[in-house]
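Novice: take a look and give me a structure for this.
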Amino acid sequence: MSRLDTSGDDYRARRAAMLAKLAELDAEHARAVAGGGPKYVERHRARGGLLARERIELLVDPDSAFLELSPLAGWGTEFPVGASVVTGIGVVEGVECVIVANDPTVRGGSTNPWTLRKTLRAADIALANRLPLINLVESGGADLPTQKEIFIPGGRVFRNLTRLSAAGIPTVALVFGSSTAGGAYVPGLSDHVVMVRERAKVFLGGPPLVKMATGEEAEEEALGGAEMHARVSGLADHLAADEHDALRIGRRIVRNLNHRRAGPAPGPVREPRHDADELLGIVPEDLRVPFDPREVIVRIVDGGEFDEFKPLYGTSLVTGWARLHGHPIGILANARGVLFSEESQKAAQFIQLANQARTPLVFLQNTTGYMVGTDYEQGGIIKHGSMMINAVANSTVPHLTVVMGASYGAGNYGMCGRAYDPRFLFTWPSAKSAVMGPAQLAGVLSIVGRAAARARGQDYDEAGDAAMREMVERQIEAESLPFFLSGRLYDDGVIDPRDTRTVLGLCLSAVGNAPVPEPAGFGVFRM
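Specialist: Okay, here's the model as predicted:
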């Protein structure tokens, strides 16, 4: 049952604020979609090449959804938004696959530090959920000025390909253009390789490097062309006539994988009772103002039906059971931000119940952290908060996290933030995350500074203190915003609240490709 007043002033103000944030989000997504800009897009088309997202669209099943991941990677850095690669989950011949597509219009598709992090995250998702990995390759290799940040950790890209194959998870490389130096190992370590005639170039060292290293005058096609690899070296399993042919062959390869879902099938799907559009008016712009997460829950779960667990105990945390797109789930959602001892114990018990039932957990975050103060310390907030964190850390059922509002302090950990490896984590444009709120952090620094001045017997610089607090508050506010955090891959994307049900449904479907995990073995709970 919903108590949301969609005709009230508060609702209209919250909706207007969210729509303004969504307009900013659309603008940033447009920057990522634009790739390297009109000049480089037209140059790529003139060479007969398809754009990265066009390749994906032709690869996936017609009219199927593509869940793009980390589209804002690199935001706020010296590198372009999107990090010169498109990653996501799409359905190919009825099989959910992780797709990684280099964007050759952005610095030739070269790999910068954020490209690497985004690519590694995609491989982690493929491994955790047993999804075939398809690489659409066209890259100039490492962004050489940043090689110190790429070279050593970049070896994980190749390690991941071998681990996926060893785990029985298929890997496919469709090579459209250059794949040189370390990039040559992407097709070299993939189970299935398709190369486009006259376009694909795969070699450990291109003609200039070969000339410098050995003195040999090598010709590109003989050194690493698609025809040579199909007829002579045997690296190419299939020689494609053009890009469209390569994508057709790629679809045929997936069709012949005989890949099966190992998880349970979902049940019947029912739409929520309330309009998803109303999600725009729930979260206050001032995150210090609480909101009822049940208003979110009834708009994303099947039939709007939510079977609440312990509704009268630990009321700052809402827990309970529901179904989403036919998948059974357990939900933990912050109601008033602060987590007390009762909420922590309630969460630990609920997580154990979900693990016994092998039910995935969805965390809806809006938390300022665990409560502090003499009474709460004496009441055991540390051991009770630790109990909740222990339960989250050792739970083996899939976790999905959505940060709706605040995500501060250890509350981020207890509610399954990025450090606790949820299968997927998304944020709303209203979200903020940091060690604590900007004003609180600046205030703590001020108190510490005053104490230090007293200890030295010095007068405290009040003007300097005011300037410091203002600077720190501005910095922490900027660094806690969702675009900043998403740019550093602390989530898998900033999403429109209205898309929450769809995004979670796609994630639950992807999770179902992996077998049900082994039961959890929890550590010692301090009682």
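Novice: hey, let's count contacts and neighbours off CA atoms from now on
Specialist: Noted.
Novice: which residues of the stretch 151-300 of the chain fall in helices?
Specialist: Counting by DSSP state H, counting those that start in this stretch, the stretch 151-300 of the chain has helices at residues 185-188, 207-214, 220-224, 226-228, 243-255, 294-297.
Novice: from start to finish, how long is stretch 284-300 in a straight line?
Specialist: 19 Å (C-alpha to C-alpha, to the nearest Å).
Novice: who are the packing partners of the one helix or strand R450 maps to?
Specialist: Using DSSP states H and E, R450 falls within helix 438-455. Applying 3 or more C-alpha pairs under 8 Å, 6 or more residues apart in numbering; DSSP states H and E, we find helix 438-455 packed against helix 462-479.
Novice: which elements pack onto the helix it packs on?
Specialist: Under the contact criterion of 3+ C-alpha pairs under 8 Å, 6+ apart, helix 462-479 touches helix 438-455.
Novice: follow-up on the earlier one: could I get the helices of the stretch 151-300 of the chain as TSV with distance to G234 and mean neighbour count?
Specialist: Formatted as TSV, the helices of the stretch 151-300 of the chain follow (distance: least, C-alpha to C-alpha, whole Å; neighbours: other C-alpha atoms under 10 Å):
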stretch	distance to G234	mean neighbour count
helix 185-188	10	20
helix 207-214	20	13
helix 220-224	11	18
helix 226-228	8	24
helix 243-255	17	19
helix 294-297	54	21
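Novice: in JSON lines, list these along with distance to I447.
Specialist: Rendered in JSON lines, the data for these read as follows (distance: least, C-alpha to C-alpha, whole Å):
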{"stretch": "helix 185-188", "distance to I447": "54"}
{"stretch": "helix 207-214", "distance to I447": "59"}
{"stretch": "helix 220-224", "distance to I447": "64"}
{"stretch": "helix 226-228", "distance to I447": "66"}
{"stretch": "helix 243-255", "distance to I447": "61"}
{"stretch": "helix 294-297", "distance to I447": "38"}
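Novice: sequence B follows; please return its structure for comparison with A:
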Amino acid sequence: MTLLGSAFDAASPEATTNRTAMLEQLAEIDAVAAEVVEGGGAAAVERHRKRGKLTARERIDLLLDRDAPFLELAPYAGYGSQFKVGGSAVAGIGIVEGVECMIIANDPTVKGGSTNPSGVKKTLRMHEIAIQNRLPVISLVESGGADLPTQKDIFIPGGATFRNLTRLSAAGIPTIAIVFGNSTAGGAYLPGMSDHVVMIEERSKVFLAGPPLVKAATGEESDDESLGGAGMHARVSGLADYYAVDEPDALRVGRRIVSRLNWRKAGGPRSHSPKPPRYDSDDLLAIVPPDLKNPFDPREVIARIVDDSDFDEFKPLYGSSLVTGWAQLHGYPIGILANARGVLFSQEAQKAAQFIQLANRSNTPLLFLHNTTGYMVGKEYEQGGIIKHGAMMINAVSNSTVPHISVLLGNSYGAGHYGMCGRAYEPRFVFTWPSARSSVMGATQLADVTYSVSKASALAQGKPFDEDGALAVRAMIEKQITAEAMPLVLSGLVYDDGIIDPRDTRTVLGMALSAIHTAPYEGADSFGVFRM
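Specialist: Take a look at the predicted model:
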């Protein structure tokens, strides 16, 4: 039998401590999530409703199939910046007429839906996900274009928004724009570069320049409707393919467009009636300790997310700091790599490289569960070849062509973050738990290194060393790195696709795997040169 056992005791003092800490972290995340949901705030939402308009989230709800799930992505974009958290857009994967689609909705309650630097990052990430997974893109447009005071951070990178729409179309991936209000300047190119365009009578206004700018530039007098109204675009310019009478009608038309796409998934789950895990997902709140210096067994996590808690472990007695093995999740086959004791040694790196090769031979997606402080250092390990073995693992990750998903459970530091397929290695999706931390190294270690280097430098130059000053700098650096390693900070920079409640991990991964299987994929048949 390959069913995972469990030594976890939910009533133990350790589990109680872990659960309390995780719930406190989730409460902090939930407080920020409430800010995201409120958009531009109560006053802005009320003003929007008085105009007879739906909010971005209400538009998405009406677009989706009844009771269909919506996997919101990058909800915390812009956290810690001068902008409203959320990137002035709501985005994610939802099911429309049975088709998984990437939905990107401008939030007009946040500065009229204008795009800010965080929104650009978020939108480009959504396009990347859509291209990789061949997801039709539905843009729910109501945007004043670029947030002009921050144009220097938007104009140049933001051009990729329009490039991506044309590349999606060229790749045969449908793009649909439903215009709900003003779509000005750069916002006008969203419908202009989409395959299908829906506009609303007396609501949609699409123009490169509004009447005031036209008058200033050319002296021409014009009004909104004749310059860019839905009626004009439906009857004169031809930009509007469909003419709706109101917002619900426009969303109905959008659904009909999707129903006529004749869109098919490349593959489905091996089992259409997968068995749930044998252990309670609520236990996932209590497995990771608040002090990440204390190890935890990732098998306890695996047992609560894979089908029937059934896991074929690969090389269980070799390189035991890394757990590898095969399972199914919501019927989809996966290979799993999970850090067991933080540090990666040469055996773990070699084991990972072989496992990744095998996954590519069998066309099996890979799930990386992070809790690593990096590759082991020291004379013994340097002489034993840790650099070349770590490079072997990173080589395998870099050149693997099966889909990857990463979930940061605990630490994800240094080159270990790279070897476990961090953001730079282009996993299809990256999610974090509230307990996760990620930086070049641990905050204490980084501060210690800075202190030691400054002291050694002073002594080498024969200069007096200010011990008190150096200790103050060391404390400041440790505090800074601790703050920068937090999940909300990383999520605000769109370095992940969302912070998830541990109890939702199986559901989120199932939705991600389903989206992945919309596109065909094939394992790599060659890798870079492995140093042996």
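Novice: returning to what we had before: please identify the buried residues of the helix holding R450 of the first structure?
Specialist: Under the neighbour-count criterion of 16 or more other C-alpha atoms under 10 Å, helix 438-455 of the first structure has 438, 441-443, 446, 450 buried.
Novice: what of stretch 416-430 of the second structure?
Specialist: In terms of neighbour count (16+ other C-alpha under 10 Å), stretch 416-430 of the second structure has its buried residues at 416-423, 425-430.
Novice: show the contacting residues for the counterpart of P311 of the first structure in the second structure.
Specialist: Matched by TM-score structural alignment, P311 of the first structure corresponds to P316 in the second structure. The neighbourhood of P316 of the second structure, defined by C-alpha atoms under 8 Å, 6 or more residues apart in numbering, consists of 323-324.
Novice: looking at this, P316 of the second structure is in a helix?
Specialist: No. Assignment of P316 of the second structure by DSSP: H, G, I helix; E, B strand; the rest coil gives coil, placing it outside any helix.
Novice: for A146 of the second structure, see how far away it is.
Specialist: P316 of the second structure is 53 Å from A146 of the second structure, by C-alpha to C-alpha.
Novice: ok, now L329 of the second structure?
Specialist: From L329 of the second structure over to A146 of the second structure the distance is 41 Å, taken as C-alpha to C-alpha.
Novice: can you check I95 of the second structure too?
Specialist: Taking C-alpha to C-alpha, one finds I95 of the second structure at 29 Å from A146 of the second structure.
Novice: now Y425 of the second structure
Specialist: From Y425 of the second structure over to A146 of the second structure the distance is 30 Å, taken as C-alpha to C-alpha.
Novice: same question, Y413 of the second structure
Specialist: 36 Å.
Novice: same deal with N164 of the second structure?
Specialist: N164 of the second structure sits 17 Å away from A146 of the second structure, going by C-alpha to C-alpha.
Novice: and the strands in the stretch 301-450 of the second structure, which stretches?
Specialist: With DSSP state E, counting those that start in this stretch as the criterion, the stretch 301-450 of the second structure has strands at 312-314, 322-329, 332-339, 342-344, 366-375, 404-413, 429-432, 437-439.
Novice: in the first structure, what range does the last one match?
Specialist: Under TM-score structural alignment, the match for strand 437-439 of the second structure in the first structure covers residues 432-434.
Novice: who touches that stretch?
Specialist: In contact with stretch 432-434 of the first structure (C-alpha under 8 Å, 6+ apart) are residues 405-409, 412, 476, 479-482.
Novice: go with 7 Å
Specialist: 405-409, 480-482 (C-alpha atoms under 7 Å, 6 or more residues apart in numbering).
Novice: restricted to helices, list the buried residues of stretch 416-430 of the second structure.
Specialist: Among those, the ones falling in helices (DSSP state H) are 416-419.
Novice: residues near the residue mapped onto D107 of the second structure from the first structure, how many?
Specialist: Taking TM-score structural alignment, the alignment pairs D107 of the second structure with D103 from the first structure. Other residues near D103 of the first structure come to 27 when the count uses other C-alpha atoms under 10 Å.
Novice: which residue in the first structure aligns with S222 of the second structure?
Specialist: Match for S222 of the second structure (TM-score structural alignment): A218.
Novice: so what's its match closest to, chain neighbours aside?
Specialist: Using C-alpha to C-alpha, 6 or more residues apart in numbering and skipping the chain neighbours, the partner closest in space to A218 of the first structure is P207 (5.3 Å).
Novice: any idea how far E221 of the first structure is from P207 of the first structure?
Specialist: E221 of the first structure is 10 Å from P207 of the first structure, by C-alpha to C-alpha.
Novice: T146 of the first structure now?
Specialist: On the measure of C-alpha to C-alpha, T146 of the first structure and P207 of the first structure end up 23 Å apart.
Novice: got the contact list for G326 of the first structure?
Specialist: Residues near G326 of the first structure by C-alpha under 7 Å, 6+ apart: 266-269.
Novice: can you flag the buried ones in these?
Specialist: Counted by 16+ other C-alpha under 10 Å, the contacts of G326 of the first structure give no buried residue.
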